[in-house]
Each structure stands twice: as C-alpha cells, then as structure tokens.
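Q: got a predicted model here, sequence first, then my questions.
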Amino acid sequence: MDVLSDVLAVQRTGRPRSMLLGWDAPWAQEFAEVPGAMGFQVVLHGSPWLLPPGGAAPVRLSAGDVVFRPHGRAHALADRADAVPAPCTADPGPALLARPRPQVVTLCGAYEIDPAQVHPLVHDLPEVVHLSPTEELRAAVGLLTAELERPRLGTDAVVPALLEMLLLYLLRRWYAEQPAAPTGWAAALRDPVTAAALHAMHADPGHPWTVATLAAHAGLSRAPFARRFRALVGRPPLAYLTWWRMTVAARLLRDSDATVATVARRVGYGSEFAFATAFRRRHGSAPGRYRRLT
C-alpha cells in the first residue's frame, strides 16, 4: 500500500458523487463551501472564468482544464471575469442531452472526507489547484463523462471507481509538479529514505516498528534517519506512526464490526488498555464511546 492510496482510503467517508453541469450566457455560478469535502470541476466545453475565493485574480479556463478544491472552499465560474456570481442552479446530467449543448459544460465531482482525520498530505494542499489536462486525466474524464451521459448496467459501481481514480490522478499530478523544497510532504515523498519509512509504516501499521528498524528499512543509521524524517515530515517517526495508527483505528471503529481488542491488535497494541489510553489521548474519548457516537 503506497502512502497516497492508503491516506485516501482511510480518510474517505460516504460515497463520491459526480454530475454534468451546463450554462448559456449570461451566467455566473457560485459553488458554496462544503466542509469535509474535496471537489473538482473539469471543463468539457467552452472557456469559462474561474473566480477564486478571497478576491484573487480571475483565471481563464480552457477545455480540459481542471479546478480542484482539496478543502471544499467556495469558488465561482462565470462567462465574464467581472461577473457577480449567484448560487449554483445549473441543470444536472441528462438535462444537458435534452437541448442543444450549452456554451459551457463542466464535469463536477465531490469526495467526502472525515474532517477530524485530515492527513497533512491533504491538509497542506492550496485552497484551489488549477491543472492543465494530461493523457491520464483525459482518459479518466472521458470514461466518467460517458457513464454519466449514458448510464448502463453497472454504472452505479463504475462511477465511484472512476471518481477515486480521478482523485488519485489529480493528487499525483499536483505532487509531481511541485518544485524541489527542503521540507514538506512533497519533499518527504520524493526523498528515498523518508519515503521508504512511510511506505513501511503504511503497509503494516501494526508491526512493532522502532526508530532503529525503520532506519534499517530505509537504509540509514538511526540518528541521521530520525533527524531527516522529522525535518521533512514535521514530527518524529514514532509520533507519526502513533498518529497514523490512531487514524486507522478510528476508521476501523467507525466502518467495521471488529471488536476493540481486534482493532487494537491491527494497529500494533497487544494491550487493549494501552490502546484505549492512546486512542483517548488522540480522539478525546474511549474507543467504545467513539464508535457509538460515530
């Protein structure tokens, strides 16, 4: 399990959603903030303007461009850079096929994430990410658009799978394009030593890792490894491991029927009492109470 795939699998809740939207001039649509969601818009046809939040300069978009909102913040699209947006009232999906194609058509999607478990890999992303199309993004968008335009047998299973693939492509593309930096998650994932340790922890969070065994796995001696990991990731190796174990445990308690003792073992605790103490420290309640409340 690579780090990015694991982070998204543990953070995600609910079912991803997608639809087609279309507009004819004059138009200006505001997309409200959605806490606990990651959203995107792909321009399929036309050249709308992106009106970013906070008064940032408008950006002209072209067919194939992607607007990705990692934190669900508000933004707007319009036919003019100086337009005043109104709440979104665009027609979804099949309505686009019942009339001539609108001047602007976008594919939008949203992913629900647990706001209490946001990984720094996602937390550190900017408010709005503007990406130009790539071959893999075009392929995923084309498949998803076809399913939405013409639902068939299996569409209800295909669409969520395509949305998950598209999200991975978006994040992979953004991280690949980041300039070299001395610290941060882009640097941590590029660094072979830190990346090896992260992959090991995510592949088997229940393993009895120590700084020494992680350093050996990453091919470096203990002290240099610990300094390097903390400098790039922002916390010591075992502090990150404990945080991730408690994040995984919360997902298991919420989404599975596993007993507390089973969850404790899966995240590396031989003692249910020790697990409950660590879980309460991270989440503010005992594992059993957390399960009942969520």
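A: The structure has been received and is ready for your questions.

Q: from now on I want contacts and neighbour counts done on CA atoms only, so please keep to that.
A: Fine.

Q: okay, now the residue nearest to D79 when sequence neighbours are not counted: neighbour count?
A: Closest residue to D79 apart from its sequence neighbours, by C-alpha to C-alpha, 6 or more residues apart in numbering: P48 at 5.1 Å. By other C-alpha atoms under 10 Å, 25 other residues sit near P48.

Q: what does S271 give?
A: S271 has 11 nearby residues by other C-alpha under 10 Å.

Q: same check on A186?
A: With other C-alpha under 10 Å as criterion, A186 counts 21.

Q: how near is it to R173?
A: 11 Å (C-alpha to C-alpha, to the nearest Å).

Q: again with P16
A: For P16 relative to R173 (C-alpha to C-alpha), the value is 20 Å.

Q: between these two, which is the more surrounded one?
A: P16 (20 against 17).

Q: need the next SSE after the helix or strand hosting that one, C-terminal direction.
A: Using DSSP states H and E, the element containing P16 is strand 12-23. As assigned by DSSP H and E, the chain's next helix or strand after strand 12-23 is strand 28-31.

Q: which outside residues touch that next one?
A: 74-80, 83-90 (C-alpha atoms under 8 Å, 6 or more residues apart in numbering).

Q: quick check on the residues you listed: which are buried?
A: Buried members of the contacts of strand 28-31, scored by 16 or more other C-alpha atoms under 10 Å, are A74, H75, A76, L77, A78, D79, R80, A83, P85.

Q: tell me which element the nearest residue to R282 once chain neighbours are set aside is part of?
A: Nearest residue to R282 in three dimensions, chain neighbours excluded: M246, at 6.9 Å (C-alpha to C-alpha, 6+ apart). Taking DSSP H and E as the definition, one finds M246 inside helix 237-255.

Q: buried sites along that helix?
A: 237-238, 240-254.

Q: now that helix against strand 12-23, angle please.
A: Calculated by axes from the mean of the first three to the mean of the last three C-alpha atoms, to 10 degrees, helix 237-255 forms an angle of 80 degrees with strand 12-23.

Q: how about the strands in the chain?
A: In the chain, strands defined by DSSP state E lie at 12-23, 28-31, 37-45, 49-51, 59-60, 66-69, 75-78, 86-87, 91-92, 104-113, 129-131, listed in chain order.

Q: nearest to R265, of the ones you listed?
A: strand 12-23 (22.5 Å; C-alpha to C-alpha).

Q: quick one, helices of the protein?
A: Taking DSSP state H as the test, the helices found in the chain are 3-11, 120-123, 135-149, 155-177, 185-190, 192-203, 211-218, 222-233, 237-255, 260-266, 272-283, 287-293.

Q: quick one, what contacts A74?
A: A74 neighbours (C-alpha under 8 Å, 6+ apart): E30, F31, A32, E33, V34, P52, P53.

Q: change it to 6 Å
A: F31, A32, E33 (C-alpha atoms under 6 Å, 6 or more residues apart in numbering).

Q: format these as CSV; extra columns: neighbour count and distance to Y111.
A: CSV is the format used below for the contacts of A74 (neighbours: other C-alpha atoms under 10 Å; distance: C-alpha to C-alpha, whole Å):
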residue, neighbour count, distance to Y111
F31, 16, 15
A32, 14, 15
E33, 14, 13
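
Q: alright, now check it against this:
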Amino acid sequence: MDALADLLAGVRARSAAFCRSVLEPPWALRIADGARLALVTVTRGHAWLVPDEDREPEVGGEPGVVRPLRIDEGQVAVIKGPAPHIVADEVDTPPSVVVGPGNRLTTVDGADLTEEFRRTWAGRESPDSSVLVTGTYSVTGDVGARLLAALPDAALVRAADIASPVLDLLIAELDDPGPGQQAVLDRLLDLALVETVRTWLGGQRGDAPGWFRAQGDPVVGEALRLIHDEPGAPWTVAALAARTGVSRAAFARRFAVLVGTPPMSYLADWRMTVAADLLRGTDDTADTIARTVGYANAFAFSAAFKRHRGVSPRAHRIGDR
C-alpha cells in the first residue's frame, strides 16, 4: 500500500449525510455539523464558500484569514472542518438555514426546518437554481489526521480532471435510488474523496507534500511502499537501500531530499502513527502492538512512544476514551 492509500484508509463514509439540494437565490447555509471533512460539487450554477465569522484563528493566524472561494458548475471542493463555514449564492448573503449534526436543519434562531427544507429546497430546478451535491466523512485517529494536515481548508478541482466517473455515478444514484442505496452512497463517497484528493495533490506539483511527490520515484517510492506495507519489519537504511537497488548513502540522500525527512525518522513517525491508532481503536496489548510496529517488547515500545509523543501508551489509550 502506498502512503496516500494508507492515509485515505483512515477516512470513511458511514451512513453518510449525503444530499442533493436545489437552491433558489438568495440562499445561504451555515454549515455547523462538526464534520472533519466534506465534499461539495456544484452541478448547476455556482456557490461561494465563505469563512464563518465565528471561526477560530489558526495558530499564529487571524480570524477570517481564509478568503471566500467560488465553486463553479463542474467543480468539486473538499472542505476541511470542523470549524463552521457558510455556503451561499453570494459572498454577502446572510445565512438563513443552519445545517447541524445528522443533517438537521434549523433557522438561525433554532427552529427546526428539516422537513420543510426537504419539501421546498430539494424540488425542481429553475433557470436561476444552484444545485449542490454534498457529503460528509468520518475522520478518526492519527492516520486520518495526517491526511487532514496535507490538505488546505478547501481543495478545489474540476470534475472533468477527475479520471473516474464516480461523481456521475453519485448523482445517478441520488436521482434513481435502488435497494441498498445507503451502502452504495457510502462506497461512492469514499471513492469520490480518493479521486478528488489524488487529483488535487497531483496538481500541486512542487507544493504537494514530499511523501506524495516521492511516490513516483522508483527508489524512494518503493521504500515508502515497503515501510507502509510492513511497518514492523526490521528496517534499516541499509536494508531499504538493498531492497531498492542503490547504495546506502545514495538512498539516504535521495530519500531526505524528496520526502523532506531522513528515512529512519519517517519510519519512526509512521510506526508511532500506526501504534497510536491501534491503542485507541483496538484492545490489543502493548506487547502485541509493539511487535506490529517493529519493537521487540512492550518496554522498548513504551519508551519509544513516550519519547515520540510525550505520553505513555497507556495514558494515550485512556485519554482518548
């Protein structure tokens, strides 16, 4: 498995909050559902993605640092949460509907609008309508957090640049539902995220994360696949160099240049990321997890985890429950 596949494996649609909305101007929705990641595609008209005035600033940043982003017909945006944001026909249109957890819709004063919205805002299209298809994802654990760290607040691509017809399949399924629709939508939504993120990263060229750019290198890409496939193997610089067919010095230099970190540092970080998710997501013992991520016993693993994360494996596991 490559590095991107591993990160995307931590992101899944489960009973996805997924809908197709027909919106007549003026319209504006305040999205406050707490989703860590959402996908929005415009199939008619346009939409503005506007930072919410209550958005918390980034560390070292300022409120409102993210500029409004226009999403045109035929474009797809992956939006990073969980901070609220506004989707509107124009930048200055005030929101009249709030989208909360579970796709519950209310007025800004809290009155429930869910059924009314479904009757009146998801109806027939007019020449002035904007049509949005949206879905949200569950992102859990440290592996999912690594993916979020690689994305901007909103990643925008053209649907035409996505090689897969997945968006057409999504829209077709919404228009003509059949048995098992929820499972179909969940799987299509997973694929839509994979294709959109891959397309966006591929268009970043030199600005993409080092691990993504390096996947196309015959030497470093192979080393990354080995590390991700077998994080518990007794890897050394010499062993990885031998498997990729270059000298130890050439491998270490090439890996550091392309990925941006030495191979053993990358390996240690990935092992601790995998271990952190195993601690929180399974009941495996520390000894079992230690062997899974390449440590001889629980004592050696515990020392490495505390050095890397600042807390013991036990404290990490208890603190997340």
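A: In hand now; what should we look at? The structure displayed is predicted, hence computed values, not measured ones.

Q: hmm, back to that, any idea how far the counterpart of the residue nearest to D79 of structure 1 in structure 2 lies from A233 of structure 2?
A: Aligned by TM-score structural alignment, P48 of structure 1 pairs with A47 of structure 2. With distances taken as C-alpha to C-alpha, A47 of structure 2 is found 48 Å from A233 of structure 2.

Q: likewise for V166 of structure 2?
A: 36 Å.

Q: so these two - more neighbours on which side?
A: A count of neighbours by other C-alpha under 10 Å puts V166 above the other of V166 of structure 2 and A233, at 19 against 14.

Q: any idea what the more buried one aligns with in structure 1?
A: So, by TM-score structural alignment, V166 of structure 2 is matched to A140.

Q: against L125 of structure 1, how distant is the closest residue to its match other than its chain neighbours?
A: The shortest distance from A140 of structure 1 to any non-neighbouring residue, by C-alpha to C-alpha, 6+ apart, is to L166 (6.0 Å). According to C-alpha to C-alpha, L166 of structure 1 stands 17 Å off from L125 of structure 1.

Q: TSV for the helices of structure 1, including distance to R101 of structure 1?
A: Listed next are those as TSV, based on distance: least, C-alpha to C-alpha, whole Å:
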stretch	distance to R101 of structure 1
helix 3-11	35
helix 120-123	35
helix 135-149	12
helix 155-177	22
helix 185-190	40
helix 192-203	46
helix 211-218	54
helix 222-233	48
helix 237-255	42
helix 260-266	52
helix 272-283	50
helix 287-293	47
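
Q: related to what we said a few turns ago, from V133 of structure 2, how far out is the counterpart of the residue nearest to A140 of structure 1 in structure 2?
A: Matched to structure 2 by TM-score structural alignment, L166 of structure 1 sits across from A192. A192 of structure 2 is 12 Å from V133 of structure 2, where distance means C-alpha to C-alpha.

Q: the two: which is more packed in?
A: For A192 of structure 2 versus V133, neighbours defined as other C-alpha under 10 Å are more numerous around A192 (23 against 20).

Q: neighbours of E164 of structure 1, how many?
A: Count around E164 of structure 1 with other C-alpha under 10 Å applied: 18.

Q: dump the residue contacts of the residue nearest to it when sequence neighbours are not counted.
A: Take E164 of structure 1 and drop its neighbours on the chain: the residue closest to it by C-alpha to C-alpha, 6+ apart is P16, 7.8 Å away. By C-alpha under 6 Å, 6+ apart, the residues touching P16 of structure 1 are A110, Y111, P160.

Q: what's the spacing between the counterpart of E177 of structure 1 in structure 2 and R213 of structure 2?
A: Under the alignment defined by TM-score structural alignment, E177 of structure 1 corresponds to G203 in structure 2. Distance of G203 of structure 2 to R213 of structure 2, given as C-alpha to C-alpha: 11 Å.

Q: more neighbours, the two?
A: With neighbours defined as other C-alpha under 10 Å, G203 of structure 2 and R213 compare such that R213 has more, 19 against 13.

Q: identify the residue of structure 1 aligned to that one.
A: Checking TM-score structural alignment: R213 of structure 2 goes with A187.

Q: for its match, what are its contacts?
A: A181.

Q: repeat that for 8 Å
A: Per C-alpha under 8 Å, 6+ apart, neighbours of A187 of structure 1: A180, A181, L232.

Q: got it, and A276 of structure 2?
A: G141, D142, P313, H316, R317.

Q: between these, which has the most around it?
A: Among the contacts of A276 of structure 2, P313 has the most neighbours (other C-alpha under 10 Å), with 22 neighbours.

Q: tell me, how many neighbours does the spatially closest residue to that one that is not a sequence neighbour end up with?
A: Among residues not flanking P313 of structure 2 along the chain, S302 sits closest, at 6.0 Å (C-alpha to C-alpha, 6+ apart). When neighbours are defined as other C-alpha under 10 Å, S302 of structure 2 has 19 of them.

Q: corresponding residue for S302 of structure 2 in structure 1?
A: Using TM-score structural alignment, the equivalent of S302 of structure 2 in structure 1 is A276.

Q: just V131 of structure 2 next, same as before
A: Using TM-score structural alignment, V131 of structure 2 lines up with V105 in structure 1.

Q: okay, now that match: neighbour count?
A: Considering only other C-alpha under 10 Å, V105 of structure 1 is surrounded by 22 other residues.

Q: dump the residue contacts of the closest residue to it other than its chain neighbours.
A: Nearest in space to V105 of structure 1, with sequence neighbours left out and distances taken as C-alpha to C-alpha, 6+ apart, is G22 at 4.4 Å. The contact partners of G22 of structure 1, by C-alpha under 8 Å, 6+ apart, come to A90, D91, P92, L96, R101, P102, Q103, V104, V105, T106.

Q: preserved in structure 2, out of those?
A: Retained contacts for the contacts of G22 of structure 1 in structure 2, judged by both residues aligned by TM-score structural alignment, their matches' C-alpha atoms under 8 Å, are R101, Q103, V104, V105, T106.

Q: in TSV, list those residues along with distance to D191 of structure 1.
A: Below are those laid out as TSV (distance: C-alpha to C-alpha, whole Å):
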residue	distance to D191 of structure 1
R101	47
Q103	45
V104	42
V105	40
T106	37
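
Q: counting neighbours, which of those end up buried?
A: V104, V105, T106.

Q: and the closest residue to the last one other than its chain neighbours, what does it touch?
A: Spelled out, that is T106 of structure 1. Counting by C-alpha to C-alpha, 6+ apart, the nearest residue to T106 of structure 1 once its immediate chain neighbours are dropped is V43, at 4.5 Å. By C-alpha under 8 Å, 6+ apart, the contact list for V43 of structure 1 reads L61, S62, A63, G64, D65, V66, V104, V105, T106, L107.
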